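Colleague: structure, please.
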Amino acid sequence: MHIRGHGLTLADVVHVAYDGSAVVEIAPDVPARLARSRALINAILAEGRIVYGVNTGFGKLSSVTISPAALTELQLNLVRSHACGVGAPLSEAETRAMMLLRANVLAQGTSGVRPVVLEQLVALLNARVHPVIPEKGSVGASGDLSPLAHLALVLIGEGEASFQGERLPGCIALARAGLRPLALEAKEGLALLNGTQAMSAVGGLALARLLDLAELADIAGALSLDALHGTAAAFDARIHAARPHPGQTAVARHLRALLDGSAIMASHRDCPRVQDAYSLRCMPQVHGAARDVFHFAQHTLETEFNSATDNPLVFTDTGEVLSGGNFHGAPVALALDACAMAAATLGGIAERRIERLLNPDLSELPAFLSRQPGLQSGLMMAQVTAAALCNENMGLAHPASVGSLPTGAAKEDFVSMGMTAALKLRTVAENLAAILAIELLVATQALPFLRPLRTSPQLQRVEDFIHTLAPPLEGDTPLTPCIQAIQTRLPDILDVARNAVAGNSA
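Modeller: Below is the predicted model:
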């Protein structure tokens, strides 16, 4: 794929992050754009003009003018001093996403770097030289300074990198990949450090997962509804046309498609029960609201992927270098915090459905789906685990973006905490995946109790696939392997459901 400073999508980022064969190329028109931008920086230096970030200190030290002879040392000192992260390294996929996003920013031509800087970053990405980037230490303004500094260290042959399964000093990783360290010139260190690419990378990959989990929540919910003798009447298109939120409409349509042809549902069409519990009846409203939040976040992140987020920005059309605040992560932080709340909500409603399946007072099924209740505990603990995960997500749903703490001697007096929001969202998504795996396990363990009646042909294919991972239980057994087997195969379960629905509608 080509990068050109615009047009980068979430799907592109996911592809480069996870596909080991992905190759990134610089669009043909980009080097000339960068050369024009760099020429303006060189002209400013030649004229002796004082411009922030070019020949001054940074942040609170911006009033300090740096002599021409020290400009190279200034950039080197900046990168070294800002590499202050702690904690576990970002995953390989998150690091690759971050490298791609930073390269796309430089490709815009507003950073004032030489083309060789972008070329070096893309070369590292394609050679799979992955900087070791500690995940903690960014407050999200002036962007993700510390994570990006750890990335920049490897470009100049310092820091640490992962290459061919080994964690190595940056200079050795470069040498083994046939690359040479980059010598930074004026402004180039700052251009590599200012920006929101760490929070956007971590948050973007978490969001991509959540978009799939939102669809899986419908599948799990549909299986639960059928196992509980629920009705699809609440999913009637006319109801949702009267309140036309896009997500709500889409979820109702999806549920109708999943449940179409269920023999279980047909068997109790004339039963006296008029309404189901909210966790069943209101799936379109709740799941749909979460989807709408995820799509809002996707729009926000894709805008951010293609934005100039460093400072100052170079405008070659007027010959100006302007200082602003595009590095501030508030748009991303707020979107990711909203996603955490939406994902926690999806997990919460799923846990309520798990409870209904296992509680004999609510389900009309054996207690905890046990073959011998009392002697056996059945799936009792599955709901307990789901509740624990929901509780953790409730805490993680507290927004990071409202928790500003001033930094940089109060020059940076209101920060976004966007990286914290991204890291929280990653955990929330992982917990949601586990909760949905538990619901899929419980629902597919419940359905055999209703034989000879069966669910819809579409959901039957899902049930059959899940039973290859976790067959119907005849007695008590450790449930962790069953949950893990399903959670690992969630993408395959999603594919099975999509193909079944598509085949039914063809």
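
Colleague: from now on I want contacts and neighbour counts done on CA atoms only, so please keep to that.
Modeller: OK.

Colleague: show me what contacts the residue sitting nearest the centre point of the chain?
Modeller: The centre of the chain sits closest to Ala206, judged by Cα atoms, centre = their mean, with a distance of 1.8 Å. For Ala206, the contact set (Cα atoms under 8 Å, 6 or more residues apart in numbering) comprises Ala422, Leu425, Arg426, Ala429.

Colleague: may I see the buried residues of the helix ranked longest in the chain?
Modeller: Longest helix in the chain, counting residues (DSSP state H): helix 197-227. Across helix 197-227, burial judged by 16 or more other Cα atoms under 10 Å covers 197-211, 213-227.

Colleague: could you say what helices and strands the helix or strand harbouring Val332 packs with?
Modeller: Using DSSP states H and E, Val332 maps to helix 330-358. Packing partners of helix 330-358 (3 or more Cα pairs under 8 Å, 6 or more residues apart in numbering; DSSP states H and E): helix 197-227, helix 278-281, helix 283-305, helix 360-363, helix 380-396, helix 418-446.

Colleague: and for Pro272, the neighbour number?
Modeller: Around Pro272 there are 7 other residues, counting by other Cα atoms under 10 Å.

Colleague: same question, Arg451
Modeller: By the criterion of other Cα under 10 Å, Arg451 has 9 neighbours.

Colleague: where's it relative to Ala263, distance?
Modeller: Per Cα to Cα, to the nearest Å, Arg451 is found 10 Å from Ala263.

Colleague: now show me the structure for the sequence below, then we'll compare the two:
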Amino acid sequence: YSPLAAPLHRIRKQPGQEICAAALREYLRESEIGKQAKEQVQDPYAFRCVPQVHGASWGVLQHVKEVVENELSSVTDNPGVFPDEDRILSGGNFHAQPIALALDYLGLALSELGSISERRLFQLLSGQRGLPPFLVPEPGLHSGMMIVQYTAAAIASQNKQLCTPASADSIVSSNGQEDHVSMAANAGTKTLRILDNLRRLLALELMAAAQALYFRLPANTGQPLRPLVEAFRQKVPPLQADRILSNDMHRAEDFLRQEAEALLKS
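Modeller: Below is the predicted model:
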């Protein structure tokens, strides 16, 4: 699959992009589907540009990790006490602007992972490339996974709203003494909400991807992914006809949280 070819990613000089492309090449190793003839010259960006988008978010995560680790090994109290110098110094090390900016940045990076995930899900349900509309055997008679995309669209839209930077805000307190604050706590709580939403979005995409694989049988996906798909199918069986999907959504999210990582590493 040429968009994942190593030479393409070497010339970009973005470490996250190279790491992501290499991981995808490994996951898709020995894929029978990948060996099938292609009718389209190029795929939509949401598939073709996964290394570029996911890799950029990986880079943000590394930056935020460095900022947080530096902060954890710092003294952020006031005043600062220096016994070796016999000094007590008042200052502003309590100001959490580095953390606030980093967490807002992280929220944006996580939201983008969810945004591109929703686009991939949409493409899988759109009745293209030999897949039936809404990934159900009898579209029209059955709604299939239509409500899954509705749910994903709502969650992705909420994440976009949550990306408004908390650090752009400030409010005066303490009779004007504390006249500029970082809002780092707000940045953290909304980024945690974005992370929870991202997990839900990826679970919905996993539902759609597993259902799409059902229509590719007997061709199989990459060898490293097969244990994950088989385990997921024990939790969420293929959709043959309309059923209430909320339970499937919860099971998919639980699977992603509790089992998926270990299966990918096995």
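
Colleague: re the thing from before, where in the second structure does the longest helix of the first structure fall?
Modeller: Alignment note (TM-score structural alignment): helix 197-227 of the first structure is unmatched in the second structure.

Colleague: ok, back up a step: and the helices and strands packed on helix 330-358 of the first structure as a markdown table, adding distance to Thr468 of the first structure?
Modeller: Listed next are those as a markdown table, based on distance: least, Cα to Cα, whole Å:
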| stretch | distance to Thr468 of the first structure |
| --- | --- |
| helix 197-227 | 16 |
| helix 278-281 | 26 |
| helix 283-305 | 27 |
| helix 360-363 | 25 |
| helix 380-396 | 19 |
| helix 418-446 | 11 |
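
Colleague: between the ones you listed, which gets nearest to Arg253 of the first structure?
Modeller: Proximity to Arg253 of the first structure (Cα to Cα) singles out helix 283-305 among those, at 8.7 Å.

Colleague: against the second structure, what's the mean shift for the closest one, could you check?
Modeller: For helix 283-305 of the first structure, the mean deviation from the second structure after alignment is 0.7 Å (mean Cα distance after the TM-score superposition for the first structure).

Colleague: picking up where we left off before, among the helices and strands packed on helix 330-358 of the first structure, which comes closest to Ala237 of the first structure?
Modeller: helix 283-305 (10.7 Å).

Colleague: what residues in the second structure pair up with whichever helix or strand comes after that closest one?
Modeller: Once helix 283-305 of the first structure ends, the next helix or strand along the chain (criterion: DSSP H and E) is strand 313-315. Alignment of strand 313-315 of the first structure against the second structure: residues 80-82, by TM-score structural alignment.

Colleague: which residues sit against that stretch?
Modeller: Residues contacting stretch 80-82 of the second structure (Cα under 8 Å, 6+ apart): Arg87, Ile88, Leu89, Ser90, Gly91.

Colleague: average distance between it and the first structure?
Modeller: Looks like 0.6 Å for stretch 80-82 of the second structure (mean Cα distance after the TM-score superposition for the first structure).

Colleague: to Arg371 of the first structure, which of the helices and strands packed on helix 330-358 of the first structure lies closest?
Modeller: Between Arg371 of the first structure and these, the shortest separation by Cα to Cα is 11.0 Å, and it involves helix 418-446.

Colleague: mind listing what's buried along the closest one?
Modeller: Those would be 418-446, for helix 418-446 of the first structure by 16+ other Cα under 10 Å.

Colleague: kindly report the same for stretch 491-500 of the first structure.
Modeller: Applying 16+ other Cα under 10 Å to stretch 491-500 of the first structure flags Ile493, Leu494, Val496, Ala497, Arg498, Ala500 as buried.

Colleague: from those, pick the one nearest Asn306 of the first structure.
Modeller: Nearest to Asn306 of the first structure among those is Leu494, at 29.7 Å by Cα to Cα.

Colleague: against Ser363 of the first structure, how distant is that closest one?
Modeller: From Leu494 of the first structure to Ser363 of the first structure the distance is 26 Å (Cα to Cα).

Colleague: equivalent analysis for Leu479 of the first structure, please.
Modeller: To Ser363 of the first structure, Leu479 of the first structure is 21 Å away according to Cα to Cα.

Colleague: and these two? which has more neighbours close in?
Modeller: Under the criterion of other Cα under 10 Å, the comparison of Leu479 of the first structure against Ser363 puts Ser363 first, with 19 against 16.

Colleague: that one and Arg356 touch, don't they?
Modeller: Yes: taking Cα atoms under 8 Å as the definition, Ser363 of the first structure is a contact partner of Arg356 at 5.7 Å.

Colleague: tally of neighbours for whichever residue in the second structure pairs up with Asp413 of the first structure?
Modeller: By TM-score structural alignment, Asp413 of the first structure lines up with Asp179 in the second structure. By other Cα under 10 Å, the residues close to Asp179 of the second structure number 11.
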